[in-house]
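Colleague: predicted coordinates and the sequence they were generated for:
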Amino acid sequence: MKYSKQKDKYSNFSRWQCVNNCGACCNLTPEDRPDLAEYLQPEELALYMSMVGEDGWCINYDHDNRKCQIYEQRPGFCRVKPDHFQDMYGIEVAGFNEFAIACCQQQICGVYGDDSEELARYNSAIGNS
């Protein structure tokens, strides 16, 4: 009984999720992320840099379908999961949702703009519209 009360208590809070047809995180432009070396190991940084196309987008991002072509095999720094965020950024599990949501919103705004359809869809998906 206690569990269901807690679940109800927190059910209205925003929870991080990925939304289809976005791809903002696939914009890897290193100039927009000057702190990469602070949270990626040297071999991860080299892999990251090898994935950046001439246009700043990941070479594995399919622009036409707006999907990752290596989704199941994508590197750890492309995965938004509590354990990855704890390793990379030192974010405790309890702070994961808030931090991940803020990261996504910031990236979407930077790539598509504050008034973009992508941001509206994202905010609607997380219940923050």
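Modeller: Ah, there it is.
Colleague: contacts and neighbour counts: CA atoms only from here.
Modeller: OK.
Colleague: biggest helix in the protein, by residue count?
Modeller: helix 96-112 (DSSP state H).
Colleague: in that helix, what counts as buried?
Modeller: 96-97, 99-101, 104-105, 107-109, 111 (16 or more other CA atoms under 10 Å).
Colleague: let me know the closest of those to Leu47.
Modeller: Nearest to Leu47, judged by CA to CA, of the buried residues of helix 96-112 is Gln107 at 20.4 Å.
Colleague: separation between the closest one and Leu119?
Modeller: 10 Å (CA to CA, to the nearest Å).
Colleague: what's the answer for Phe99, then?
Modeller: From Phe99 across to Leu119, the span is 16 Å (CA to CA).
Colleague: does Glu44 count as helix, strand or coil?
Modeller: With DSSP: H, G, I helix; E, B strand; the rest coil as the basis, the three-state label of Glu44 is helix.
Colleague: check it against this one:
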Amino acid sequence: MTRRQVAALAVAAALVAAASAGCTWTTSAPNSTPASNAAPDNGPVQGPAITITALNFGEPLTVPPGAQITVVNRDDVAHTVTSKVKGQFDVKVGGNSRATFAAPTTPGRYPYYCVYHPGMVGVLIVQ
């Protein structure tokens, strides 16, 4: 193998590592609790909760306007609860952790998804 081929493989490996690291990348967003403030998933949950298990958000959750919602992630990998309409809510939660966010104050149906796993979708109902 030539030096050029070895260098190309090293660059490719670095790119794969960087892409994999994206699964734990966090940013701040309105109505969001960064993953760095997430707590370990232990103990009972007080109030409304979205529980993530096996890459699934579960059934739609109905809450009053402005309710504090706990996201319990029982998977080993990080997830997000990100509104499909930008800026409504976006919370990141690491594997086997929990985080909280405030529900929108306007009644309605709020579809959401996981930015790391776009096939994971759910609905928050505010009424």
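Modeller: Structure received. Small disclaimer: the values here were computed from a predicted structure and weren't measured.
Colleague: TM-score for the pair, please.
Modeller: Here the TM-score for the pair of chains, by TM-score structural alignment, normalised by the length of structure 2, is 0.27; 58 aligned residues with a CA RMSD of 4.6 Å.
Colleague: next secondary structure after the longest helix of structure 1?
Modeller: Downstream of helix 96-112 of structure 1, the next assigned helix or strand under DSSP states H and E is helix 117-125.
Colleague: so which elements touch that following helix?
Modeller: helix 96-112 (3 or more CA pairs under 8 Å, 6 or more residues apart in numbering; DSSP states H and E).
Colleague: JSON lines please, covering the buried residues of helix 96-112 of structure 1 and showing distance to Phe85 of structure 1.
Modeller: Shown next, in JSON lines, are the buried residues of helix 96-112 of structure 1 (distance: CA to CA, whole Å):
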{"residue": "Phe96", "distance to Phe85 of structure 1": "7"}
{"residue": "Asn97", "distance to Phe85 of structure 1": "10"}
{"residue": "Phe99", "distance to Phe85 of structure 1": "9"}
{"residue": "Ala100", "distance to Phe85 of structure 1": "8"}
{"residue": "Ile101", "distance to Phe85 of structure 1": "12"}
{"residue": "Cys104", "distance to Phe85 of structure 1": "13"}
{"residue": "Gln105", "distance to Phe85 of structure 1": "16"}
{"residue": "Gln107", "distance to Phe85 of structure 1": "16"}
{"residue": "Ile108", "distance to Phe85 of structure 1": "18"}
{"residue": "Cys109", "distance to Phe85 of structure 1": "21"}
{"residue": "Val111", "distance to Phe85 of structure 1": "21"}
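Colleague: so Pro40 of structure 2 touches Ser97, yeah?
Modeller: Yes. Counting by CA atoms under 8 Å, Ser97 is a contact partner of Pro40 of structure 2 at 4.2 Å.
Colleague: mind checking which of those two has more residues around it?
Modeller: Ser97 (23 against 16; other CA atoms under 10 Å).
Colleague: hmm, that one is touching Ala39, no?
Modeller: Yes. The criterion here is CA under 8 Å, and Ser97 of structure 2 meets it with Ala39 at 5.5 Å.
Colleague: ok, Thr62 of structure 2 - how many residues close by?
Modeller: With neighbours defined by other CA under 10 Å, the count for Thr62 of structure 2 comes to 16.
Colleague: please, which helix or strand holds it?
Modeller: strand 61-63.
Colleague: over to Ala17 of structure 2?
Modeller: Going by DSSP H and E, Ala17 of structure 2 is in helix 3-21.
Colleague: got a list of what Ile71 of structure 2 touches?
Modeller: Not Ile; residue 71 of structure 2 is Val. Contacts for Val71 of structure 2 (CA atoms under 8 Å, 6 or more residues apart in numbering) come out as 49-52, 93, 98-100.
Colleague: among those residues, which are in strands?
Modeller: Among the contacts of Val71 of structure 2, DSSP state E puts 49-52, 93, 98-100 in strands.
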